[in-house]
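**Student:** Dropping the sequence and predicted coords here.
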Amino acid sequence: METREWYEQWNARRMKEAREAEERAQQRGQQLGRLQLAVRLCAIRLGRSLTEAETAALAERLDRLGADRVGEAMLSFSANALTAWLSDPDAT
């Protein structure tokens, strides 16, 4: 009986860890999708591809400020203002 209980506990832990790993992977996929969309929209707004530094800044802003604020900046800023916003490390 002890062996069966140990196996059931071990299997339950394994299943829980697998679910948690899947949830983390889904969250990461969603984050990546948001970043890819934001990069495309910024590129359209700027009329050019983003630099690596701008892409990194955009990823950081999405994490720190959220998709709503980044979307607001992309839609309301001129191309020059958006470029300045992406290059300012303290931008909000």
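**Tutor:** The structure has been received and is ready for your questions.

**Student:** CA atoms for contacts and neighbours, from now on please.
**Tutor:** Noted.

**Student:** quick one: Q9 and A57, what's the gap?
**Tutor:** Using C-alpha to C-alpha, to the nearest Å, Q9 is found at 44 Å from A57.

**Student:** more neighbours, these two?
**Tutor:** Each of Q9 and A57 has its neighbours counted (other C-alpha atoms under 10 Å); A57 has more, 18 against 12.

**Student:** my read: that one touches W85, true?
**Tutor:** No: using C-alpha atoms under 8 Å, A57 is not in contact with W85, being 9.2 Å away.

**Student:** neighbours around Q31, how many?
**Tutor:** 16.

**Student:** Give me the buried positions along stretch 22-38.
**Tutor:** Q31, L35, A38 (16 or more other C-alpha atoms under 10 Å).

**Student:** would you turn those residues into TSV with secondary structure and distance to D63?
**Tutor:** Below are the buried residues of stretch 22-38 laid out as TSV (DSSP: H, G, I helix; E, B strand; the rest coil; distance: C-alpha to C-alpha, whole Å):
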residue	secondary structure	distance to D63
Q31	helix	9
L35	helix	10
A38	helix	12
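
**Student:** hold the first one in mind and look at this next one:
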Amino acid sequence: MNKIFMKSINDKLIVNLTFKTVKGNVVTRRCILYNLGPHKRFKDKSQRYHFLVLKGPLYSHPVFLLPKQILKIKITDVHFNPVSYKAWKPNWFANTLWSFK
């Protein structure tokens, strides 16, 4: 999964992500992967995949998933411009070839 993750980040490709929600539902969303590491929102400091869901049921939003929640990541051939999605100052864990500027 890490190879897919890094390819998506470094090639700036959108993915179709299928994952299990906290409530146990299985959903598929079009996302941008942008980091891998702990998130300050969670006290356990577990490694989580950080995604930006481009079109959720109501709006775009970030999700922070444990590896066991991810069922499938499929890379699309659609590129994204990181600057178009900058809404916060990233605390990078993944070693990306690009950054928000």
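**Tutor:** Done, it's in. Everything numeric here is computed off the predicted structure, so don't read it as measured data.

**Student:** And the TM-score between them?
**Tutor:** The TM-score (TM-score structural alignment, normalised by the length of structure 1) is 0.22; 38 aligned residues with a C-alpha RMSD of 4.3 Å.

**Student:** and which of the buried residues of stretch 22-38 of structure 1 is nearest T3 of structure 1?
**Tutor:** Q31 (41.9 Å; C-alpha to C-alpha).

**Student:** Next one: the closest one from L62 of structure 1, what distance?
**Tutor:** 9 Å.

**Student:** for whichever helix or strand W10 of structure 1 is part of, packing partners?
**Tutor:** Per DSSP states H and E: W10 of structure 1 is located in helix 2-46. Under the contact definition 3 or more C-alpha pairs under 8 Å, 6 or more residues apart in numbering; DSSP states H and E, helix 2-46 of structure 1 sits against helix 52-65, helix 67-76, helix 79-87.

**Student:** what's the offset of it from the middle of its chain?
**Tutor:** 13 Å (C-alpha atoms, centre = their mean, to the nearest Å).

**Student:** Any idea how many residues pack against A79 of structure 1?
**Tutor:** When neighbours are defined as other C-alpha under 10 Å, A79 of structure 1 has 17 of them.

**Student:** quick one, what contacts it?
**Tutor:** When contacts are counted by C-alpha atoms under 8 Å, 6 or more residues apart in numbering, A79 of structure 1 is found next to R45, L46.

**Student:** residue boundaries of the strands in structure 2?
**Tutor:** Remark: strands assigned in structure 2 by DSSP state E are 13-20, 26-37, 48-53, 61-65, 70-79.

**Student:** Show me which residues of the shortest one are buried.
**Tutor:** Within strand 61-65 of structure 2, the residues that qualify as buried by neighbour count (16+ other C-alpha under 10 Å) are F64, L65.

**Student:** tell me what that strand is packed against?
**Tutor:** Partner elements for strand 61-65 of structure 2 (3+ C-alpha pairs under 8 Å, 6+ apart): strand 48-53.
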